[in-house]
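Participant: turn this into a structure:
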Amino acid sequence: MEINKDYIWNYLKNSDLPIILYGMGDGADKVLSAFKKYGITASGVMASDDFVRGQSFHEFTVKKLSDFENEYSDFIIALCFATQLPDVMQNIFEIAKKHKVIVPSVPAFGDILFDEEFAKKNKESITSARNLLADDLSVKVFDNILEFYKTGELSLLDGITTDKDEAFSLLSLGENETYVDLGAYNGDTVDEFLHYTNGKYKFITALEPNAKNYSKLQAHCSEMKNLELWQLGAYSHNTTLCFNNKAGRNSAIVNESNTKTPVAAVDTILCGRAATYVKADVEGADFETILGMKNTLKMFKPKLNFSAYHRFEDIFRLPLLISGINPEYKIYLRHHPYIPAWDTNLYCI
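Facilitator: As a prediction, the model looks like this:
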C-alpha cells in the first residue's frame, strides 16, 4: 500500500479515489468540518457490520464495508473514531491490508488543526521540545506522533507503542508516595497507582469534576484511609467554569454550558504540602493545570504522568512549560496502545 508523506489534507484533496468515512459521532463531525475547510469531498460513511441498520449520518446512508467494495473498485477509508480495544484495533489493521486506511488529524479538544501552517508556526517550539527529551525512544515517539498527525499513516504507530509497565518503571513509584490524581474518574487510576505501589502509600488527593463520576469515586474509595476527594476540576486558578457534563472520561471545559463546575489550582489544594507523584488526565486543560502547580513543581519536583495528546500543541508546549518551571526534570514521552495517537503521555522524573 502506498505510503503518504504529504499533509493529509493535501493528500485527500488531491486523490482521485472516493473517500469513505469510517465511523459516526463527534469524530466524524470534526472530520467533515475539516473536509469543508480544505475543500475535500466525502463519498460515503461506513460502520462495522454490527452497527449498520440503515441509519443516516449527515446526508449519507451508513453502509457496510462490503457495500462499498461492491460499489467501488478502490477507495480510501478515513478513520473517524478512537479505540483502544484490541479486537477493534486488530480489525482496523486487517482492513488496512486490503484498503488504504488513513487517520485525519482532528484534535480531541479545541478546533486547531494540524496542517502546514500549524507546523511552520510552531517549528521552533517543536525543535526546542524535541531537544528536551530524555531518551531515544522518547525522540522516536515524538517524531512519529508528529508525522502521524501530518500524514495519518497508521504504520507510524508501529514500533513506538509500549505498555504501561515500561512507563511506570521509569516513574519507579515507592510505597510512601503522596499522590495527586487529577481527573480521577471512578477511581480506576487510584487502582492503577495502588497496583504499582503494592497497595501502600502515604496520602492520596483525588479530583474529579463530574458529579456522577465523583459519586462513583466516593463509593469506590469509601474504605480507604489517608485520602481526600474533591469534586473539582484542575486549572490555573480558582474559579467556576462551564463543563459539558458528559459522563465517562469526557467531562471537559466548554465555552457554553448550563453545568457550572468549580475548578482550582493544585497549589491551592495542597496549600504548601508536598506531592511526590501527580497524574493528570484533564481533558484539554493540561497546560492550565501545570500553570496552577508551579509552586509544587518548583519546591517538590513530584514525578509527573501527564496526557500529551488532547491538543496537537500539547506534545511540545507541555514539555517546554514543565522544563521552564523546573529545568531539573528528565522528560520522557511514551505512546500506549490506541488508535489514533491518544494515550500519548509525558512521564517526568
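
Participant: going forward, measure contacts between C-alpha atoms and count neighbours the same way
Facilitator: OK.

Participant: next up, the contacts around the nearest residue to residue 105 once chain neighbours are set aside.
Facilitator: Excluding its sequence neighbours, the residue lying closest to residue 105 (CA to CA, 6 or more residues apart in numbering) is residue 149, at 5.3 Å. By CA atoms under 8 Å, 6 or more residues apart in numbering, the residues touching residue 149 are 104, 105, 114, 312.

Participant: of those residues, grab the buried ones for ChimeraX.
Facilitator: Buried subset of the contacts of residue 149, written as a ChimeraX selection, criterion 16 or more other CA atoms under 10 Å:
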select :104,105,114,312
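
Participant: among the contacts of residue 149, which are in helices?
Facilitator: Among those, none falls in helices (DSSP state H).

Participant: tabulate the contacts of residue 149 (TSV), appending distance to residue 236.
Facilitator: TSV is the format used below for those (distance: CA to CA, whole Å):
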residue	distance to residue 236
104	31
105	28
114	25
312	20
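
Participant: here is a second sequence; please produce its structure as well for comparison:
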Amino acid sequence: MLESLLRETDWLDALRRTDEPVLLYGMGSGADKILALLSGAGIRVAGVFASDGFVRGHSYRGMRVLTRREAEERFGSFTALLAFGLEGGPDEALRAVASRHRLLAPNLPVYGAGRLDKAYIRQNAARILYVYERLADDYSKRLFYELLRYDVNGDPRALLAMESRCDPPPSYFAHGRAHIDVGAHDGATLRDYQAVSPAHGPLLAVEPDRIAFRRLCTAVSDLPLARPIRAAASDREGQACFAGGQGRGSALAERGEAVRTVTVDGLCGRRRLGQPDVLRVGSLRIDAEGADERVLCGAANTLYEDAPTVCAAVYHRAFDLVELPRLLLAQRPDYRLTLGKKAYIPAWDVFVFAEKRKK
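Facilitator: You can find the predicted model right below:
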C-alpha cells in the first residue's frame, strides 16, 4: 500500500514540470491558501477563471477573473487548480473544465498548516499502516488509501468514483444513554439523530457560534430532552477566543469573541474517574472545526468508562485522517474503526466511526 502511494506523482512536482500555464479555478480563501503554497514552491500562477455566473468584470490578486472560454482563448491548454469546495460531485461547469484540461483539486487543510505528502508518508509509515490494518472493512481500507492517494496527487477522480457512505453503525443510535453533539451548528444533525434513534437519554448540543446557537435553540425547542450549550468543547475548561463564521470557518482562534470552553468529561461530571452520579453517554459526535483532537482528549474519562460509539470528523487538519484514529485506539484499544465520506471536492466531510467490539 505504501509503495503504491510513494509511486504517485506529487501534484506540486507535476506543476513544476508542466509546460502548460497554471490557472486558479475559483477565488476566496481556498485560492489564497493555494497561492501561498505555490509561492513558497516557486510556482507561478498565470491567471484565474471562474464559472460564468461568478464572473462580473472583477479582479483577484491583480488578475482579471476570466470565464472558462476567455481563459481558453488567452492561454489555450492549461492546468486548472480547483480553489473552492463542491458538494455532491462534479457539476456541469466542472465537467466542462475536466473534459478539456488537466484538473487538480489540492486537498489543503481547512485549519492549520502542513500537507499530507510523500515526505509525511515516508516519515510516518508505521503510523499509517497501524491505522490501515485496524480498519474493520474493505470499504474503509480502500477509502483510507484513496484519500491518501488524493492528498499526494491532487487528482479527485478515483475518490469521486467511490460510493459515498456516511452512516454510523447501529450502536450509535440504539443505546438508551445520552448523546452529545459537539459542533451542533444549527441543530440539523441533532434533529437527524433524534429522528433515527429509537431510544436515547439527554441530547447535549454544544455550539460556540452566537448566531448558529440561536438557530440551534430554535431548531430543537420542541425536543424535550435537548439541552443546547453555548460553549466551545476542548481539552480544558475555561475561556478562549472564538472566530465566528456561521458554518465552516467558525473556530477557536487567537483573536475573536471570548467564549466558555468545556470538556465532554466536565459536562458528564467526570473530571476524575470513578465519580458517582455521572451522565452515561452512548454516542458522541465531534465536528469541531479543527479542535477535534482536543475534544477527544477532553473526553478521555468518558471514553474509558462508557465506551460510547463515536463519529468524529477527520478532515479539518492536515493529518487528522491518521492521527485521530490513532488517538481513539490509544484511548480504547477495543474500538472497531470504520470510515465514511460524503460526496465532496476536496475531501471534506470524512468521518471515522468507532464502536466497542463485540465479544
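
Participant: on that earlier part again, what does the residue nearest to residue 105 of structure 1 align to in structure 2?
Facilitator: Residue pairing (TM-score structural alignment): residue 149 of structure 1 is matched to residue 151 of structure 2.

Participant: secondary structure element holding its match?
Facilitator: For residue 151 of structure 2, the element it lies in under DSSP states H and E is helix 138-153.

Participant: and that helix, what's buried?
Facilitator: Buried residues in helix 138-153 of structure 2, counting neighbours by 16+ other CA under 10 Å, are found at 139-153.

Participant: ok, the contacts of residue 149 of structure 1 in structure 2: which stay?
Facilitator: Retained in structure 2: 104, 105, 114, out of those (criterion both residues aligned by TM-score structural alignment, their matches' CA atoms under 8 Å).

Participant: sticking with residue 170 of structure 1, tell me its helix or strand.
Facilitator: Assessed by DSSP H and E, residue 170 of structure 1 sits inside helix 164-171.

Participant: tell me what the very next helix or strand once past that helix is packed against?
Facilitator: Per DSSP H and E, the first helix or strand lying C-terminal to helix 164-171 of structure 1 is strand 178-182. Using 3 or more CA pairs under 8 Å, 6 or more residues apart in numbering; DSSP states H and E, the elements in contact with strand 178-182 of structure 1 are strand 203-207, strand 277-280.

Participant: one more time with 10 Å
Facilitator: With contacts taken as 3 or more CA pairs under 10 Å, 6 or more residues apart in numbering; DSSP states H and E, strand 178-182 of structure 1 sits against helix 188-196, strand 203-207, strand 227-230, strand 233-234, helix 266-270, strand 277-280, strand 303-307.

Participant: with structure 2 overlaid, report how far that strand is off on average.
Facilitator: When structure 2 is superposed, strand 178-182 of structure 1 averages 0.7 Å from its matched positions, counting by mean CA distance after the TM-score superposition for structure 1.

Participant: which part of structure 2 matches that strand?
Facilitator: Residue span in structure 2 matched to strand 178-182 of structure 1, by TM-score structural alignment: 178-182.

Participant: can you give the distance of the matching stretch from its chain's centre?
Facilitator: With CA atoms, centre = their mean, to the nearest Å as the basis, stretch 178-182 of structure 2 stands 18 Å off its chain's centre.

Participant: and stretch 336-344 of structure 2, by the same measure?
Facilitator: Computed by CA atoms, centre = their mean, the chain-centroid distance of stretch 336-344 of structure 2 equals 11 Å.

Participant: in structure 1, what range does it match?
Facilitator: The aligned range for stretch 336-344 of structure 2 in structure 1 is 330-338, by TM-score structural alignment.

Participant: how about stretch 282-301 of structure 2?
Facilitator: So stretch 282-301 of structure 2 sits over residues 276-295 in structure 1, by TM-score structural alignment.

Participant: let's verify the residue most central in space within structure 2: helix, strand, or coil?
Facilitator: The centre of structure 2 sits closest to residue 315, judged by CA atoms, centre = their mean, with a distance of 2.8 Å. Following DSSP: H, G, I helix; E, B strand; the rest coil, residue 315 of structure 2 is assigned to coil.

Participant: picking up where we left off before, helices and strands around the helix holding residue 170 of structure 1, which ones?
Facilitator: When contacts are defined as 3+ CA pairs under 10 Å, 6+ apart, helix 164-171 of structure 1 sits against helix 188-196, strand 303-307, strand 331-335, strand 344-348.
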